[in-house]
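Visitor: Okay, predicted coordinates and the sequence, questions at the end:
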Amino acid sequence: MKRIHVGTSAPKYQSGKWTWEEKTQSLRFQPYSDLEDANERFIDTNGFKFLRTINQEEELIFRQVFARPITSYDGDTVVLNDVRDLVLFMMPHEFLSTMFVEFMHRPAVHRLLHALIIYFEHFLRMVEFLLIRRDELAGNMAQVQSEQTNELKRIFSCNLSHFRMLVARNYSLIVMGESDMQKFYHTKPVVNISSTIKDRGFHEHFLAVATQIIWITMHRRAYFIIEMEMNRLFRSEHFLMNRTQYPNFSTVERSLLYGRNSKIFNCRVQNSPMIQELQHVADEDMPILWIGERRYRGNDQRIASVEMEYLIPEAQLHLVDISHGILGHPKNLYNTILSLDWPSVRFANYSEQHDPFNLLRQPSIKLPNINELQMRKMAKQYDQFYKVFRIYETFSHQTLSNWKNRDNIINYYCSGGILKNIYVRCEEQLTTVEERPDVAKIVTNYFDVIFRLRKKKESNMTFAGYKKKGTDYFFN
């Protein structure tokens, strides 16, 4: 029988239904114990069934075994690793392999997912803008478009292509097997033969997981638009599924969303839209390819804003009033499956004047200067000799082992295993005699952890550190 203490182990996400009891004349909440037949149990992504919700037993197992510990850096804030761990817990069994789990924990994959989140944040805003403009231009009270409106649309399209270039840059490094991604390269090192079937399955799994990560990060909205655009980016339009839920865009709307570099050729010679962005890069956009690698030095305000949005850590986005979905929000405002808990938001007393996390305000598109494209062509560029370096929390072998044996761990605890939280461990230590470290050792270990976290925090005071000719510079 499970020993689960009501306290820190109490479920945050209540999955069930309310029923009326005639005897007590009151409502009673019945939690789901088995969701196999429930309609809300699964969601289909590219032909794979991901869990849409979890029951209370699975929630307790996830929080105590698989979730990111509170002792990690920014443990009280929702970051990309939290969303990744949740999706890994909800993904199908056939995804569980040592190679794939290790791939999802690599820094290069983290940078790709981070760039995808930024891109879809702006892409969904552009889709909403197009749908509003479609309604304004239709009907008897249709508005007349001016040349300035068309010029603003061209600027919006160019700005969206900048984030698409960041995604393409990070994805190309993975495809080419640069640095630590050589292990996941699709060809064998000696015979130089591609593992086509294995690589295709690996790519399908990553694409499905990335779609789920983006969807959860974007507050679980616009799922079919995210799925359609994700498949278009990585596959091209020849391989899009014909689903009635996908929106239909006109030729003008497609040119605005997909950019001027998007071309459709025969399927045998077609490149993905990301590769097309890298094949035709304007001279004034070349510094974008170095964002995250070298510090930009110039007076182009557009590149400086893209660099700031890309380099700022998730936990510090609210300091510059930038929204990337749920990233950077306090974790106490969300339940275990990272759905917003509106009662917690109401108790936080946010308002239109005090809304640092964009929970009440609607994220919108800022109107640029009408002559922004001409000004960017006249911008000056200087020599770049500051190298940006990033800090990542390393993963342990125990973490990979837990994810690989995820189903076995869940079955063990669901069949009678004991979830030992802090209360159960304290009870066992009081009743049993075991060798314990002395107080001085405990205090030393505590200060080691605090020093490690403070050191990371100091090195991330702004958004990055810069390295010049072997000397480290920290801008605090």
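Guide: Thanks, I have the structure now. Numbering: from 1, shown residues only.
Visitor: Please count neighbours and contacts with C-alpha atoms only from this point.
Guide: Noted.
Visitor: Next, the distance between the ends of stretch 171-179.
Guide: 13 Å (Cα to Cα, to the nearest Å).
Visitor: again but with stretch 68-75, I slipped
Guide: Start-to-end span of stretch 68-75 (Cα to Cα) is 7 Å.
Visitor: can you give me the helices in the stretch 301-450 of the chain?
Guide: Assigned by DSSP state H, counting those that start in this stretch, the stretch 301-450 of the chain shows helices spanning 301-311, 342-347, 372-377, 397-404, 406-414, 422-431, 439-459.
Visitor: ranges for the strands of this structure?
Guide: For the chain, the strands defined by DSSP state E occupy 16-21, 26-31, 42-45, 48-51, 387-389, 465-468, 471-473.
Visitor: For the fourth one, name the packing helices and strands.
Guide: Judged by 3 or more Cα pairs under 8 Å, 6 or more residues apart in numbering; DSSP states H and E, strand 48-51 is in contact with strand 42-45.
Visitor: quick one: contacts of the strand it packs on?
Guide: Lys49, Phe50, Leu51, Arg52, Thr53, Ala208, Thr211, Gln212, Glu227 (Cα atoms under 8 Å, 6 or more residues apart in numbering).
Visitor: Would you quantify the distance from the closest residue to the fourth one other than its chain neighbours to Asp285?
Guide: Meaning Arg52. Nearest non-adjacent residue to Arg52, counting by Cα to Cα, 6 or more residues apart in numbering: Phe42, 4.9 Å away. Separation of Phe42 from Asp285 (Cα to Cα): 42 Å.
Visitor: try it against this one:
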Amino acid sequence: MGHDDDDDEESFGGLYEDGHWVWDDSVGALIFVSDRPAIVTDAIPLPIKAPTGTIEFRDDIDLIEQLRFRKRYMRKLKPGEPDVITVQDVKDLAIYTAPLTLMSPMLIDMLHLSTTERFIRALIFYCQYYLQTTDIMGFRMLELETKVRTPQSEEVERVFRENLSDLRTLVAKEYCTMIIGGADTKKFHHMGAQKKRKSLSDKDARLFETLLRMCIQIVWLALGRRSFNQLELEVNRLFKSDIFNSVEHMKPSNSKMTKEERDVLLGCCLRHDQKLNTRSPLMNEVFCARPIDYRMMGLGVIKYEMLHRRLLYMWLAIAGPEEELVKIGVPCGILGYPRPYFDTMLCVLPTVASDKSKSKAGGSKQSVQSDKSRSRSSSGSQTAPPQSSLAFGKSRLSTSEGSGGNRYLYTDIVLPEVETLSQQIPTSFPDEPEVERRCSEKQRRQWQNRLQRLINPSAIRHNK
């Protein structure tokens, strides 16, 4: 990336304002010196408060900015690399459209860690299943007006509740690694990598508040810009107790749920302790008394010789090759779909949407009957969750719009059934690590350089 590209970047942003040009002998070029007050960044260890209020991302950038993004910041393919949507692509768009007040060098570094990437994929996976289950439970509550609950209804809802708890555990295990400074997150711990210095609690609060807001935006983009308010409420509910959840105070939603919906969507691991002992709902999932397969805590980190189909499904979603997700039928939002299906802003192209509509109109009778059978109660019970033979069949465009269906490019999640846990304690636990899927160092450097130019236009631009 040369000086011409840097000048091109700044000319679009109108950064040559309120300043003057001077000749710099050290670089042998003219540099722009801003007359505005200096901006304090997170590189200086000052007690900066966490962001509050509404944080707006730019989602209406014009064509010129989109061209600039494609030219300079969109991930370039390596020879032989499949052209599919990855977490990096979604992160790139979220960073590009984020307000400057949200960004910091530390946040960019943290977004480009293997642990954070697994955390983001697990959060996308959970949120997709949460929205899917919310739609199904809403349909089931409508059925209560004309149908009677049966013991089978309780069993159906128990399956949904257990599935959501397991997926929350996948998110919680990565979050625990991040907050204790484990693995590749050591240098981000509030007491330093060796945990010996004084706690920088204010800086830590800012980092995780901005990370949480960034992750909400990434999940929203990865799920096809679906149900932002609902996603924001659920993610904040997970990571914050009721006392500290400002989003829930502004947009109360749980009070509108029926008892059955609360039991399924919120789970059975909720605890109401005194203020000082309160844990977030996400942490309560880790310390819950329900049976949890210990191997879930190591998915994507520890290499296991044999995984049953449910755990394999989860591993593929949070740590498997993104280019294989669509082929093997493991949906995780738009991850794994061809990039040519989408425009620069990761919106589905009209041609792809029209092809989907045609496939829906000309779908087979078997598919229609399958959708109808899912919305029909058997023996007076309500809609049961679809089961999967889980040969990880090839994915298709989703055409169902009834109970549990969606109108988006990606398909519904169909988790395999829970297998009976062995009561025998293994003689030894595996300790061989998984092969680490590293984030793009090139993209990380690009975003750091861009942030530095935006914050300090007089910085040396050729330091790549």
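Guide: Noted; the coordinates are in hand. Quantities reported herein were computed from a predicted structural model and do not represent experimental measurements.
Visitor: Any idea what the TM-score is?
Guide: With the length set by TM-score structural alignment, normalised by the length of the second structure, the two chains reach a TM-score of 0.70; 363 aligned residues with a Cα RMSD of 3.3 Å.
Visitor: Quick one: residues contacting the aligned partner of Ser395 of the second structure in the first structure.
Guide: Under the alignment (TM-score structural alignment), Ser395 of the second structure pairs with Pro356 of the first structure. Pro356 of the first structure is in contact with His318, Leu319, Asp321, counting by Cα under 8 Å, 6+ apart.
Visitor: ok, now how distant is the counterpart of Ile85 of the second structure in the first structure from Asp85 of the first structure?
Guide: Counting by TM-score structural alignment, Ile85 of the second structure lines up with Val78 in the first structure. According to Cα to Cα, Val78 of the first structure and Asp85 of the first structure sit 11 Å apart.
Visitor: quick one: what's aligned to Arg206 of the second structure in the first structure?
Guide: When the first structure is aligned by TM-score structural alignment, Arg206 of the second structure is paired with Gly201.
Visitor: on that earlier part again, out of the contacts of strand 42-45 of the first structure, who's nearest Leu257 of the first structure?
Guide: Glu227 (15.2 Å; Cα to Cα).
Visitor: Hmm, that closest one is touching Thr211, no?
Guide: Yes - here Glu227 of the first structure reaches Thr211: they are 6.2 Å apart, a contact under Cα atoms under 8 Å.
Visitor: count of neighbours near Leu63 of the second structure?
Guide: By the criterion of other Cα atoms under 10 Å, Leu63 of the second structure has 10 neighbours.
Visitor: Aligned against the first structure, show me the partner of it.
Guide: Under TM-score structural alignment, Leu63 of the second structure pairs with Gln56 in the first structure.
Visitor: any idea what sits nearest Gly292 of the first structure, other than its immediate chain neighbours?
Guide: Spatial nearest neighbour of Gly292 of the first structure, chain neighbours left out: Val388 (6.2 Å); criterion: Cα to Cα, 6+ apart.
Visitor: quick one: contacts for that neighbour?
Guide: Counting by Cα under 8 Å, 6+ apart, the residues that Val388 of the first structure touches are Gly292, Glu293, Arg294, Arg295, Ala464, Gly465, Tyr466, Lys467.
Visitor: Now which residue in the second structure aligns to it?
Guide: By TM-score structural alignment, Val388 of the first structure lines up with Glu434.
Visitor: Distance check, its match against Cys332 of the second structure.
Guide: If you go by Cα to Cα, the gap between Glu434 of the second structure and Cys332 of the second structure works out to 21 Å.
Visitor: just Ile120 of the second structure next, same as before
Guide: 11 Å.
Visitor: Looking at the two, which one has more neighbours?
Guide: Taking neighbours as other Cα under 10 Å, Ile120 of the second structure and Cys332 compare with Cys332 leading, 29 against 23.
Visitor: Show me what that one aligns to in the first structure.
Guide: Under TM-score structural alignment, Cys332 of the second structure pairs with His324 in the first structure.
Visitor: for that match, what are its contacts?
Guide: His324 of the first structure neighbours (Cα under 8 Å, 6+ apart): Ile117, Ile118, Glu121, Thr217, Met218.
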